[in-house]
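**Q** Provided below are the primary sequence and the corresponding predicted coordinates.
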Amino acid sequence: MDALGKLYTSTTIVTVNLDGKLNGITVAWVTRVSWQPPMVAVSIGKTRYSRELLDKADSFAVCILGKGAREIAEYFGTVSGRTTDKFKKYPYMMSEGNLPVPEGTIAYLECEKTGSFEAGDHRVYVGTIRRQKVLKDEEPLIFGEHKLK
């Protein structure tokens, strides 16, 4: 393993609601980028259907998964929303901002998309956090060394 593989992060599902079309994708590449205003950045592969939706959406949610959500993380990370409604398999709730929050989420951030840029084989989306909520006081599911822990 190289040094880059030593960067461990919380496993999240980034969700979107584009004109009633709900979708989500498992994402480990999420980071804070500003304290004031509070902002985050998420990195999505350019070939992903979620990238197409995020290009058109005004907002997205970053749903931080708990340790018991490994199966949900794997499902949202391997099944394409282009051909499957991922939210039919697992229960979810809608946030105050009308974004889907899947089962297994321990906390979430509702973000207004404020920009995006190309980064190699990914596109990075920057969002200003408009609302955030802790649902369960648990440790997050960690992504590192190419596996969920």
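**A** The structure has been received and is ready for your questions.
**Q** please make it C-alpha for all contacts and neighbour counts, starting now.
**A** Fine.
**Q** which elements pack onto the longest strand seen in the chain?
**A** For the chain, the longest strand by residue count, based on DSSP state E, is strand 105-119. Under the contact criterion of 3 or more Cα pairs under 8 Å, 6 or more residues apart in numbering; DSSP states H and E, strand 105-119 touches strand 59-65, strand 122-134.
**Q** try it again with 10 Å
**A** strand 12-18, strand 39-45, helix 49-56, strand 59-65, strand 100-102, strand 122-134 (3 or more Cα pairs under 10 Å, 6 or more residues apart in numbering; DSSP states H and E).
**Q** reformat these as TSV; add mean neighbour count and distance to Arg32.
**A** Below are those laid out as TSV (neighbours: other Cα atoms under 10 Å; distance: least, Cα to Cα, whole Å):
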stretch	mean neighbour count	distance to Arg32
strand 12-18	25	13
strand 39-45	21	4
helix 49-56	17	18
strand 59-65	28	11
strand 100-102	25	20
strand 122-134	18	9
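**Q** distance to Lys113 added to the ones you listed, as JSON lines?
**A** Below are the helices and strands packed on strand 105-119 laid out as JSON lines (distance: least, Cα to Cα, whole Å):
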{"stretch": "strand 12-18", "distance to Lys113": "11"}
{"stretch": "strand 39-45", "distance to Lys113": "10"}
{"stretch": "helix 49-56", "distance to Lys113": "9"}
{"stretch": "strand 59-65", "distance to Lys113": "5"}
{"stretch": "strand 100-102", "distance to Lys113": "16"}
{"stretch": "strand 122-134", "distance to Lys113": "4"}
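**Q** let's bring in a second one:
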Amino acid sequence: MGDDQSGFDEMVDAIDYPMFVVTAHADGRRAGCLVGFASQTSIDPRRFLVGISKRNQTHDIAEQAEYLAVHLLPRERTDIAALFGAHSGYDTDKFTRCAWSEGPHGLPILDDAAFWFVGKTVRRFDAGDHDAFLLDPVDSGSRVSAPGAQSWVTFSDVHDLDAGRDA
């Protein structure tokens, strides 16, 4: 076995990961970004991990925040995914361009999300060019009646976006 990582790159390129929008609120500031590095990591206790780029304004605010909100968007809302993925919070107030309401712990909750949950950060650690935030879900909401009948924004829906900031 050598150092050839092309098989790994091909495998992760083939996976059509769901995309999430993560929002944060701390010290009177709010931010949000599109994330593709996210997954449930435990059933008992419930845990969910999100990776946020260290170059992202959301990262700066998430470092100060005790709670984060994670949103799953229905496929027809790729415009919201593009807003949070193709614009930097350093340059654009994304929340003036979408519908949202204040949720638990002062977090912005996107009105167009099919599902959302708020998680308390129980651990944060270096994961390369991203930091990983391990969340304990403490509150949640849904705006769909038949979740299996919908499709979600996935990587293939947003792969052509120019990121607001490079990782």
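**A** Alright, I've got the coordinates. Note that this is a predicted model, so its numbers are computed, not measured.
**Q** quantify their similarity with the TM-score.
**A** Taking TM-score structural alignment, normalised by the length of the first structure as the basis, the two superposed chains have a TM-score of 0.90; 148 aligned residues with a Cα RMSD of 1.8 Å.
**Q** re the thing from before, out of the helices and strands packed on strand 105-119 of the first structure, which gets nearest to Met93 of the first structure?
**A** Judged by Cα to Cα, the one of these that comes nearest to Met93 of the first structure is strand 100-102, at 5.3 Å.
**Q** and Asp139 of the second structure, how close does it get to Arg46 of the second structure?
**A** Counting by Cα to Cα, to the nearest Å, the separation of Asp139 of the second structure from Arg46 of the second structure is 12 Å.
**Q** what touches both of the two?
**A** Gly119 (Cα atoms under 10 Å, 6 or more residues apart in numbering).
**Q** just to revisit the earlier point, quick one: the longest strand of the first structure aligns where in the second structure?
**A** Residues 113-127 of the second structure are where strand 105-119 of the first structure lands when matched by TM-score structural alignment.
**Q** and the matching stretch, what's buried?
**A** 113-121, 124 (16 or more other Cα atoms under 10 Å).
**Q** tell me the contacts of the closest residue in space to Tyr108 of the first structure that isn't next to it in sequence?
**A** Excluding its sequence neighbours, the residue lying closest to Tyr108 of the first structure (Cα to Cα, 6 or more residues apart in numbering) is Cys63, at 4.3 Å. If you count contacts by Cα under 10 Å, 6+ apart, Cys63 of the first structure has them with 11-15, 24-27, 100-110, 132-133.
**Q** try it again at 6 Å.
**A** Cys63 of the first structure sits next to 12-13, 105, 108 when contact means Cα atoms under 6 Å, 6 or more residues apart in numbering.
**Q** quick one: which of the residues you listed is nearest Gly5 of the first structure?
**A** If you rank the contacts of Cys63 of the first structure by distance to Gly5 of the first structure using Cα to Cα, Thr12 comes first, at 17.6 Å.
**Q** next one: the closest one from Glu110 of the first structure, what distance?
**A** Counting by Cα to Cα, the gap from Thr12 of the first structure to Glu110 of the first structure is 13 Å.
**Q** so what does Asp13 of the second structure match up with in the first structure?
**A** So Asp13 of the second structure corresponds to Gly5, using TM-score structural alignment.
**Q** hang on, isn't that match packed against His146?
**A** No - using Cα atoms under 6 Å, Gly5 of the first structure is not in contact with His146, being 7.2 Å away.
**Q** okay, now Lys147 of the first structure: neighbour count?
**A** Applying the criterion other Cα atoms under 10 Å, we find 9 residues in the vicinity of Lys147 of the first structure.
**Q** alignment lookup: it to the second structure.
**A** Matched to the second structure by TM-score structural alignment, Lys147 of the first structure sits across from His159.
**Q** repeat that for Glu74 of the first structure.
**A** When the second structure is aligned by TM-score structural alignment, Glu74 of the first structure is paired with Ala82.
**Q** quick check: that match is in a helix.
**A** Yes - judged by DSSP: H, G, I helix; E, B strand; the rest coil, Ala82 of the second structure forms part of a helix.
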